[in-house]
Structures are given as C-alpha cells and as structure tokens.
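**Q** Structural data only, the sequence is not supplied:
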C-alpha cells in the first residue's frame, strides 16, 4: 500500500522527512517527492535501500513538501495550468470513466486523474477548495490525496475519501499530514484523524476543516502522549493494522490475492472445512458465517489438535482450508495430512509465511501479507486472516452464483472502507485504557456476543487470558441463561460486543438478566446507547456490516494490552508461550 507524508513549516522540513522514513521502516522502496526548491516547486525520486537507512535529501532549505512511497516506480506528474501538484493513494472505481470524460488515456495515474478533475472545475471558475468539494463528489472508491497549488505556497490541502489520513502539529510550528497513524503519534503533539469526506487545509496558520458549504472551521486537535518509540511490539502491531489491511485490500483489487487456478475450481465446491488452532481458530469461526451466508455451502470448523482423532471422508467437492500464521503449526499440519490421507479434498493454506511447510502440502496457498509479527500474541496477522477469509468467501459465493453483482460490489466497497474504520477504532485507546484501569484488577470476566461476534468474544477472552493473565470466559449471549448467569454478580464484569444489527434487540434482552444480577456491564457498540450507573459504553465506529468483527477484535486487543501493561506483565513474551506451537 502506498503511503503519504506532507510537511510545511517556517524552517527546513527535509531533516524531518528523513526521520519519518526511518520511523516508518516501510517495505515501499520508491520515494516520490514534490517540494519547494529556490521558491518554486520541483520533483525528485529516490530508490530507498533495504533495510531502510537515513537519506540525505539535499542541503537546500525547503519549507514544504509532499512525499509518496510506493512498491513500484511512479512517473513524475507535471504541474498543470492551475499550478497543482497531487499525490494520491487508493483505488478509484470510476477511474476509466473519468479519464475518458477528460480525454486522458486509460493508463493515466491517479495523481494525473485527480489533477485533471480539479483543473476542469478551476477552468469553470471555482477556487481550489470549491474544486475539491465538487471533485470529491465525482471520485468513487477509497482514495486519499494531498494537494499543493503554487499560488498558495503557504498551504497544503488534504482530502480523505475513505483511506486514513491524519493531520498533526509538531514542535517548531511544523505541521504534518500522514497516512500512518503510528508515524503521526510519534511525531505530533496534537492530532486530528480525518473522517471520510473531510478536506483539511494546513500550513503556516491554524489548520482548518473545509465544510461542505465552503465555510471553514478550526480543527479540534486532541493532545497525544509523545513516545520516542512504541513501548511494546504488541502495541506497534495493533497500530499497524490499518496499513496491513489496506495493503491486503489493494493486492486483492489488483488480482494478486486469490490465484486464478483456485478461482477456476470454486464453482464445484459444495462444502468447506476450516482447520486451525488458537487465534486462527477464532478467525475460522467468524468466517464460518460468511461461507454459509455468502457462498451457500455447508461448513465445518475443526480444532486442529482434535481433528486427527475424527473419522472424516472429504471428497474433491470439499474445500479444506488450513490456517496458520507461521505455516509451521504442528497440529494444523497433522490435521491437514489426516484429511488428505482419508479423502481427496481441494486444499488451501492460509498463512503469513511463504515457503512454510503448510504451503508445500496444499494445492494453493493464500498469503496475508501482514508482515513480520514480533509479539507472541497474534494481532495484525489475525485481522488479515479474517479479511482474507472474507475475500475467499466472497469469491466462492460469486463463483457459485450465490451473490449478485450488486452484492459483490457492496462487499468490495466495504473492504475498501475497512482500513479507515480500523484507524478510527484505534483512536478509542484512551477510553479503552480507562476501562482497563478498573478491569485489570478483576480475577474473572465474561465476554459475550452473538452471531459473528461470539467468536470475537472468544478471541477477546483468549487475549485477556494470554496477555493479561486474567480468567476470562466467552459465551454466546443467549447461553447465559442456561447456567453461566449464576456466576454473575457485582464482582464479575461482563464485556459485551453489541454491533447495532439484527441481533441487537436480542442482546439488549440478554443484558437485562445481567443487570438483574447486579453485574457490571462494559459495552462496545455503534448503537445510540448511553452510559448509566453500572453500564459503561464505548461508541464504536459505524460503516461496516460483514466486516464489523474486525474492529471489535481490535478494540479487545487494546483492552487486553492495557490490562497487561497495568498488571506489569511481559507483553511480547507471555509466560509459557512461544510464537510457533510445536510438540515437545
């Protein structure tokens, strides 16, 4: 996934950019830069060394710049008649239609397309902010872009159309905008997370939000706690999830995620079996609902450690999906071999590790592209697994004729929206830490949910046990009345995953029994629910339907992390655990 950084300040900003590149430590190897040089704009390109090293970006004084980082070399884009320079990231769904209407070639870049759309509005008499408001209504998809105009050299404008962008104030009057939340938190003293549809003007004055009617409003920019480095790998990997998910979505849109040879076999699939352990098992349980609903197939989910003791007879109409972050999990490898020995299923490995043992045993392998994970606890690799399983379920439903073209398009739009909603979820960290201040002292907790959010509750309880060393149990909310409710009292908190969907009313009914037993309730919900005595609510972002389990998992990851920190635990190396589970 491409990344964007912009700087503007009274002093030279090139050293700050060099620092940012080191902090990002990005796998992107191509840097495109448009910047001030001798009172005018110029463009430069660099190939970044791997591993990333400090760059010497020149000795000239530069007061503003816009940088973009990419996997592949990008063409330089000439400044147009309006003096515009654009740096964009994302995917425009109507790119070809807009390009044709502007007499651009099909191969024009996203930068060129947006510049031309803005130029057309400016030619019709609009100023730059008016042009952006009109252009943003025309651009379809998940896009963010930065814009500089030579006649307004003291400002840069940022536009968020789904992909995350953050505006921050640094010391020395420097103002920064970046697509990386991790970078902005380390660099800025105050941060504003742009929402879908926002346009922000920043520069040598107070940052302003451009409203839909063209009026301007001063940004509210909360202060952030400055850390020279992220204190634990687990937190760094939690905060990396918008970027890792955006990378996976981009690769999916470009056709690199699901092999054509696998797609060709999907129409003949009648059932799906998912094999996994630990957090990957919870990913499989979430995906079970999608394979049933979106693809219309029967589904089994097997714990790898138990599957070898079952008498199974899979045939070539069964899709067997073995899930392992490392691709080396002994139980999952054994379960796959057991299935292959007793039948002839189509086999797929879903892993983060190309070339691992699991990938050598299957017909096809799917990679999560989530990057190395240093903490023992699965965070970004887990959410990437869940997203990749959604992609596969969507493709299976399409191949079997179970989904309409409109449903497929809606699912594609939801995937494009996901990284930004995850970024919004990460901004709830202060509220979640307030919960942790009280919850980390509790010896026992319940976590509950319904439908796809019951496996989410299982993962939340799993993380609290794994990292915070707390005895947390997950239950389907409807099962509380069949025994577990007897344990609920004023010393047993209940954490509730309550997305505002068709299960919401049932969940609200379940909560009445908890309150009747004086249980303290902690609700994660995007519904309009108020906190009252005995019930604390954190308002979750809206905008997702099928993929909402991912943001609830992210919130519970943060809760487990902060509970563990407050308890003084070893965060990245929990006791008695290792990253790859092997037999001893």
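**A** It's in. Owing to the predicted nature of the structure, the values given are computational and were not obtained by experimental measurement. Residues are numbered from 1 along each chain as shown.

**Q** alpha carbons only for contacts and neighbour counts from here, please
**A** Will do.

**Q** need the helices for the stretch 301-450 of the chain, in chain order.
**A** 304-307, 330-342, 380-399, 405-426, 429-439 (DSSP state H, counting those that start in this stretch).

**Q** Next, the contact list for residue 270, please.
**A** Taking Cα atoms under 8 Å, 6 or more residues apart in numbering, we find residue 270 in contact with 297, 298, 317, 318, 319.

**Q** mind listing what's buried in stretch 428-441?
**A** Buried residues in stretch 428-441, defined by neighbour count with 16 or more other Cα atoms under 10 Å: 428, 432, 433, 435, 436, 439, 440.

**Q** Report the separation between the residue nearest the centre of the chain and residue 557.
**A** In the chain, the residue lying closest to the centroid (Cα atoms, centre = their mean) is residue 242, at 3.0 Å. As judged by Cα to Cα, to the nearest Å, residue 242 and residue 557 stand 14 Å apart.

**Q** okay, now the one to match up with it:
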C-alpha cells in the first residue's frame, strides 16, 4: 500500500535565523540598543579618574585647546544626532557649536579654518552630501573628525581622526541603534574635550561617566514599553497626520520621531520646536491630528504643559512621552508613555525608544515593509 503523508511547509529560512527570532530586523535592532551603547563606550571611559580615552580622534592637547568652534555636518537621522550632540558639546566642553546639513554646507562658502573642528556624522560613512561637505571643509585646512559605524568607510578615510560607534551591522534601512550609539559617541567626545580643556573637573567627569553607565540599564527598562506602545499603535494607525513637539535637547528627538513615522509607515508627520507651534502649526490642530509631546521633567516642563493645554483646547489628541510617575501629565494627556527619568543630556537616548517602537508598530499595522521602506536606501550615495 502506498504511504500517504501530508506535506509540511517549512517556513524557516536563513534570514529568520539572522533576525534572532524577531519578526523584523528593525525590531531586533531597536532591542539591541542597550548593547550598542555599551559597546560604544567600552574601553573608552576611566570612571576612577573621570577621563575619556579617544586615541583615534588624533587631537593632541595643543590642538584641543586651540579649538574655537565646532561645526557638525550630517544628513537625515545623523543630523538629528548632531543637534543633540551640539547641546552636549556646548554644555560639557564649553565650545560654541553649529550644526549644518551636509547638502547645504557644501554649496555655500562656509567660514571655517584651522581653529574650527569639523565633526562629520554618518552611519554608513558613504553619504554623498556629507562627503562633499567634508571635502569642502578640508580644502580650507580644517581638522576633521568622523563619527561613523563602518570601519574603512570613505568618511573615515577622508577624516583626520575617527570615532567609531561600534553599534554592529544595521540591516533595517531606518536607523535605530546607530542613532542612539551616535548620540553616545557625541557625549563621549564632549566629555573628552571638556576634560582636556579643563571645562570639567575630575569630579564632574566621574559624575558624568556614572550617569552614562546607568543608561543601558534604563534603556532595557524603556524597552518594556513595547507591548503598551503596540496597543497605542492599534488605536492610532488610521490617522494620516501627526505633529511631534519637543523643546531644547528633545526638539531633535521630535524631528527623529516624525522622520521614523514617515519612513516606516508612510504617514505624514512633522517635528517642530514646541515654542514654534503658535507660529503656524497650531492652525492644523484638530481631532484628526494627534500630537506627540516630549515632556520630561526638565527646565522646559512648564512650557510643554502650556503647549499641551493649547492642543487640548483645539480638540487635539495628546500622546505625552513623560517621566514615570508624572501625575500632572497623566491628568492632561489622552495617552502617556512613561519612560524612566534620566539626566537631561542623556534623556534623549531614552525618549527616542518609544518613538521608534511607535513607528514600527504603526508600520506593521498598515502592512508596510518595515525593513526596506519604499524609495529609501541604507546609504544615500547620490546627491
């Protein structure tokens, strides 16, 4: 008698193994962020002395003391990391900083010279506009530091010094772990310059390093928001427009949150400095435009509460990303995403995680290709 067997379809493939059990590379990489931040600081901090060791930046003490200005160049998500980095560098190193889009800097006659440190940020190290900006700066005799994730990339070869992020390979087109690793690298650079220039004492350096060492643990705790954020996405995925608001060092996180939503779910989203809401975007707010408000307990807190009240007065739906235990926010917002408190300069590393998760789950709900969104490339190598 012939043997009858039901065919079994094997759904496993090698790509699934690389995803480590996660549904998408993007989600896997979001969860890898605590490790990426740990690896970026590994071997570079000396907690006992409050020092940061960055030999590959190739800046001798005299060169560090001679820096009068820093210009950060980047595109896309790296530009948002550079905006966060500006606050870190100015606060910890006491050096005036500017941030410029690579695509804009290269086409104007920017004033830079030997006493300007240009810091170019690029996940891939191959971004055409950033490389073009770097070459324009180098032609004026400017020392150049690259912050990148790829060893041997074009940017690392063009630069006079390099600071690698050690985030590991990132497969998802939309950046996640390289963003938080780049912010960590900016913080290390700020501590390094601050200690070298005497802007930070040894005691202050030790304190700042201890605060940084706490961040991976707090990131792990923040990732526990995955399930509630997925439920929030279920309630929001049908909306077609979003406004993201932030102030101070969290304004770039509003920009990044809006960018992630656009990239992954193809929903129109704008990131705005919350103080600028009344200068235009407030005209758009109604019940059909949810507002994501970054509301940590820092010096901008009261002003952010005012923004939330303005949104509520116009029937807007408020999703607040706030510190855990904040009852005042809970009473005012329609939804609260509660993240662990952290010092203000490092808070963006935590605050961006629920925004990444929200964009991811919204995209999944809408049936989008999370790992390879339409019309996008991991490395933008054309102008």
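**A** Yep, it's here. Small disclaimer: the values here were computed from a predicted structure and weren't measured.

**Q** Counterpart of residue 545 of the first structure over in the second structure?
**A** Matched to the second structure by TM-score structural alignment, residue 545 of the first structure sits across from residue 344.

**Q** tell me the SS of the residue lying closest to its match once chain neighbours are set aside?
**A** Counting by Cα to Cα, 6 or more residues apart in numbering, residue 298 is the residue found nearest to residue 344 of the second structure once chain neighbours are left out, at 6.8 Å. Assigned with DSSP: H, G, I helix; E, B strand; the rest coil, residue 298 of the second structure falls in the coil class.

**Q** What is the neighbour count of the aligned residue in the first structure for residue 298 of the second structure?
**A** Aligning on TM-score structural alignment places residue 298 of the second structure opposite residue 501 in the first structure. Residue 501 of the first structure has 10 neighbouring residues, counting by other Cα atoms under 10 Å.

**Q** about what we covered before: out of the helices of the stretch 301-450 of the first structure, flag the one nearest residue 367 of the first structure.
**A** helix 380-399 (8.3 Å; Cα to Cα).

**Q** quick revisit: what's the closest of the contacts of residue 270 of the first structure to residue 186 of the first structure?
**A** Among the contacts of residue 270 of the first structure, residue 319 lies closest to residue 186 of the first structure (Cα to Cα), at 44.3 Å.

**Q** The closest one -> the second structure?
**A** Per TM-score structural alignment, residue 319 of the first structure is aligned with residue 117.

**Q** Give the equivalent position in the second structure for residue 403 of the first structure.
**A** Taking TM-score structural alignment, the alignment pairs residue 403 of the first structure with residue 200 from the second structure.

**Q** Tell me how far that match lies from residue 308 of the second structure.
**A** 36 Å.

**Q** neighbours of residue 396 of the first structure, just the number please.
**A** Around residue 396 of the first structure there are 26 residues (other Cα under 10 Å).

**Q** My error: substitute residue 370 of the second structure in the last question.
**A** Residue 370 of the second structure is flanked by 24 other residues according to other Cα under 10 Å.

**Q** As JSON lines, the buried residues of stretch 428-441 of the first structure with distance to residue 397 of the first structure would be great.
**A** Output for those, formatted as JSON lines (distance: Cα to Cα, whole Å):
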{"residue": "428", "distance to residue 397 of the first structure": "34"}
{"residue": "432", "distance to residue 397 of the first structure": "37"}
{"residue": "433", "distance to residue 397 of the first structure": "40"}
{"residue": "435", "distance to residue 397 of the first structure": "40"}
{"residue": "436", "distance to residue 397 of the first structure": "40"}
{"residue": "439", "distance to residue 397 of the first structure": "41"}
{"residue": "440", "distance to residue 397 of the first structure": "42"}
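
**Q** for those, which one is nearest residue 67 of the first structure?
**A** Ranked by distance to residue 67 of the first structure (Cα to Cα), those are led by residue 428 at 28.3 Å.

**Q** To which residue of the second structure is the closest one aligned?
**A** Looks like residue 428 of the first structure aligns to residue 225 there (TM-score structural alignment).
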